[in-house]
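Peer 1: starting from these lines, generate the structure:
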Amino acid sequence: MLKIGIIGIPGKWSTETLADAIESRTGYRRIIDMAEVELDLAGKRLLHGDTDLCSLDGLIIKKISASYSPNTLDRLELLRVAEHAGVRIFSRPLNILRLVDRLSCTVTLRNADIPMPETRVTENAAAAMSTVRKFGSAVFKPLYSTKARGMCVIDAALSDSDMQTQIQAFQAENPMMYIQKKVALPGRDLGMVFLAGKYLGTYARVSQSDTWNTTIHSGGRYENHLPPDDIIELARRAQAPFEMDFTTVDVAETDAGPIVFEVSAFGGFRGAKEGIGIDAAGLYSEHVIREISAK
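Peer 2: Down below sits the predicted model:
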C-alpha cells in the first residue's frame, strides 16, 4: 500500500477532495496541517504526530497555509527535509517557492517574455505616486496573497494628499510595493489548467458585479471556456519554467491581446470541477501514483 500524505487544511473542500481521491486509490489517508509539523534536525525526522513524514512514499502539497506570507516559505523549507530523505513531493517545494512570492513569479514570467500588465515595483512612495499618475489607475498587490486579498486600486484622479494617504496605508503592510496598471477586462478572466505540463482545459471566472476583479471570493462564478490555440500556447509557455505537477495559469483577454497575471502555486480544483467538469483531484492522484510506482 502506498502511503501518500496530503499537505493541506483539514476540513477545506480541496484538501478533503484530494485526500478522498488518494484514499480511494491507495487505502491510505493522512491530511497534514503544517502548523502541527515538527522538524527534528538531529534525527533527520519531520514529525506529524507520531508519524515521520520522511517515511512516507509521497506528499502532495495542496495548500501550505490558509494565506500566503513569508512563513509559507519556511513551511516549504521544512518539506525539503522529507524530499532529501527520498520522499516524492508534488509539486517540488523549490518550484512552489518561486510562485508563492508574486515578485519571483513575475520576474520568471518576464524573463520568459510572457506578456503581463505593465508593472512597477518599488519601496519609494514618490515613485509609486508617479506610477499611479502614469498608469491612470493602478492595482497595488501584496507580494504574498491569494484571491485578490489585500489588493487595492488607487486612481490618478485623487488629490496628492489623498493618494499619499492611500499609498502610505498600503505600504504600512507591504514595504515593497508591487503596482500594476489596471487593465480593462471583458468581465472575466481565465484559469487554464495543466497537469504535469499537459493542458486539460479552461474555466472562466465571470464577474457578477461592478467589482474590479473577477475572483470567486469577490462574487464571481465559474463557466466553461474554449480559448483559441494561441492563448493555450501562451499559457503553456507561462507555466513551463516552473515545472509544476499541477497548476493553473491566470490569463486575461484584452484589446491589446492576451496577458498573464500569474501562475498558481497550487492550482484550482473547484474551478476545474464547476467550470469544466474535470475531476482534477482524481487525475492528479493518478499522476502521483504513476510517478511514485515508476521509480
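Peer 1: going by C-alpha atoms from here, please, whenever you check contacts or count neighbours.
Peer 2: Will do.
Peer 1: where do the helices sit along the stretch 51-200 of the chain?
Peer 2: Counting by DSSP state H, counting those that start in this stretch, the stretch 51-200 of the chain forms helices over residues 70-84, 93-100, 102-111, 125-135, 160-173, given from the N-terminal end onward.
Peer 1: tell me which of those helices lies nearest to K182.
Peer 2: Distances from K182 to each of the helices of the stretch 51-200 of the chain were compared using Cα to Cα; the minimum, 7.5 Å, belongs to helix 125-135.
Peer 1: which residues touch that closest one?
Peer 2: 120, 122, 138, 154-156, 163-164, 167-168, 177, 179, 181-182 (Cα atoms under 8 Å, 6 or more residues apart in numbering).
Peer 1: ok, back up a step: quickly compare the helices of the stretch 51-200 of the chain and say which is most buried.
Peer 2: Between the helices of the stretch 51-200 of the chain, helix 93-100 has the highest mean count of neighbours, a mean of 20, where neighbours are mean count of other Cα atoms under 10 Å.
Peer 1: check the contacts of helix 125-135 and tell me the two furthest apart.
Peer 2: The two members of these with the most space between them (Cα to Cα) are Q168 and K182, at 19.4 Å.
Peer 1: Proceed likewise with the subsequent sequence, for comparison:
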Amino acid sequence: MTDLRIGVVGIPGKWSTEALADAVEERTGFRLVIDMGHVTLDLERGTMLYDNIDLCKLDGLIIKKISEIYKPDVLDRMEILRYAQARGVQVFSDPEAIIRLIDRLACTVTLAATGVPIPPTVITEDPEVALETAAEFGTAVFKPLFSTKARGMALIEGDSFRAINQIASFASNNPVMYIQKKLDLSGKDLGLIFLDGEYLGTYARASQGNTWNTTIDSGGKYEPFEPDAELIEMARKAQEPFGLTFTTVDIALTPQGPIVFEVSAFGGYGGAKYACGIDAPGLVADHVIGKIRG
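Peer 2: Down below sits the predicted model:
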C-alpha cells in the first residue's frame, strides 16, 4: 500500500473502468471513479470538484475513458483535465496526446506524416467529390470524425443509384466527410498492445457473421495472434508520435499488405485479457504509481 491518491476517469460501472480502479485501490488503498459529466471546474477558486473532492489535490489521474460516445464536446472534457495537469496533477495519458486522437482526422494526419501505410483516404466537404471518391473506391466507408466501435459509419457502393442520397444523409450530420476505401480484411483485424511504448502482445478481432466490420459490438470475437517483427515495428512507429501511457494500434492484413487504421486513445483492456492473458489494469496501475513516485 502507498499513500498515493490516484483517480480513474471513466464510465462508472463499465468493466475496464472498474477493473482499473480496483487495481489502483489494491496498490494504494484509494479508490475514485470519476464521471467527467459531473466535474465542475471553477477557475477563480482554482478547484475541480467531483463528489466534493478537489481533483487538483490528487497525486494523479488515469484516463480510461472520457465519454461513452465520442462527440466534439469530449474535447472540452480533455481541456478540463489539462487544467488539473497544469496545477501539478500527473495525468496518464497526457491530455494533449489524447486530444490528437479523439478526432479521427487528427489521428490520420499524424499517421500519414509518419509514413505508415493507411487505407486510401479522402476528406472533403463537397458532395460531388464524395460521390466521385465513392465511385473511384468502388465501395467506400464514410466515417464520422468522432466515433468509436464503428458507430455512425456508412458503407456506400459508389455505383449504386442510392449513393447520392446516402451521401447527402451522411453529410447532414457530418459536413466534413472522412472517406476510406473499403479493403478486404479477411474477416479480422489486429490490436497490437503497448505500454509506454513497450510492446506487450497482440489480439485479433474476428468477424462472426456477414457484418463488414469486426468490432465486438457487431459480434466480433477476440482471438490470440502472433505478429512478425515487421508488423510489431509498424505498430511501434504508428503509436510513437502520440506518447500514450497505454494504447492499442489497429492493423488490418489486406491482400496488398498490412495497413494501420488507427491508434487508440485509451487502448483495449478486453482484448488484452481475453486473447492474450495480459492484466492491463494491473500493468497500467503499476506503471503510473512508478511514474508518480519517481
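Peer 1: about what we covered before: among the helices of the stretch 51-200 of structure 1, which is nearest I31 of structure 1?
Peer 2: With Cα to Cα as the criterion, I31 of structure 1 lies closest to helix 70-84 of the helices of the stretch 51-200 of structure 1, at 14.4 Å.
Peer 1: specify, as a residue range, where the closest one falls in structure 2.
Peer 2: When structure 2 is aligned by TM-score structural alignment, the counterpart of helix 70-84 of structure 1 is residues 72-86.
Peer 1: how close does the most centrally placed residue in structure 2 get to A163 of structure 2?
Peer 2: Note on structure 2: the residue nearest the mean C-alpha position is S264, at 2.9 Å, using Cα atoms, centre = their mean. Shown here: S264 of structure 2 relative to A163 of structure 2, a distance of 30 Å by Cα to Cα, to the nearest Å.
Peer 1: switch the helices of the stretch 51-200 of structure 1 over to JSON lines; also include distance to E16 of structure 1.
Peer 2: Conversion of the helices of the stretch 51-200 of structure 1 to JSON lines gives the following (distance: least, Cα to Cα, whole Å):
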{"stretch": "helix 70-84", "distance to E16 of structure 1": "20"}
{"stretch": "helix 93-100", "distance to E16 of structure 1": "21"}
{"stretch": "helix 102-111", "distance to E16 of structure 1": "27"}
{"stretch": "helix 125-135", "distance to E16 of structure 1": "42"}
{"stretch": "helix 160-173", "distance to E16 of structure 1": "32"}
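Peer 1: relative to K198 of structure 1, which of the ones you listed is closest?
Peer 2: With Cα to Cα as the criterion, K198 of structure 1 lies closest to helix 93-100 of the helices of the stretch 51-200 of structure 1, at 17.0 Å.
Peer 1: give me the mean distance between the closest one and structure 2.
Peer 2: With mean Cα distance after the TM-score superposition for structure 1, helix 93-100 of structure 1 departs from structure 2 by a mean of 0.2 Å once superposed.
Peer 1: got the contact list for that helix?
Peer 2: The contact list for helix 93-100 of structure 1, computed with Cα under 8 Å, 6+ apart, reads 68, 72-73, 76-77, 79-80, 104-105, 144, 242-244, 263-266.
Peer 1: redo that, cut-off 6 Å
Peer 2: For helix 93-100 of structure 1, the surrounding residues in contact (Cα atoms under 6 Å, 6 or more residues apart in numbering) are 76, 104-105, 242, 265.
Peer 1: equivalent range in structure 2 for it?
Peer 2: Against structure 2, helix 93-100 of structure 1 falls on residues 95-102 (TM-score structural alignment).
Peer 1: quick check: end-to-end length of stretch 2-16 of structure 1?
Peer 2: Using Cα to Cα, the end-to-end distance of stretch 2-16 of structure 1 comes to 18 Å.
Peer 1: map F140 of structure 1 onto structure 2.
Peer 2: Taking TM-score structural alignment, F140 of structure 1 has F142 as its aligned residue in structure 2.
Peer 1: correct me if wrong: that match contacts G152.
Peer 2: No: the pair F142 of structure 2 and G152 fails to qualify as a contact (Cα atoms under 6 Å) at a distance of 8.6 Å.
Peer 1: chain center to the match of helix 70-84 of structure 1, what's the gap?
Peer 2: 16 Å (Cα atoms, centre = their mean, to the nearest Å).
Peer 1: okay, the residue nearest to L185 of structure 1 when sequence neighbours are not counted and A157 of structure 1: tell me how far apart.
Peer 2: The shortest distance from L185 of structure 1 to any non-neighbouring residue, by Cα to Cα, 6 or more residues apart in numbering, is to T254 (6.1 Å). As judged by Cα to Cα, T254 of structure 1 and A157 of structure 1 stand 23 Å apart.
Peer 1: cheers, nothing more for now.
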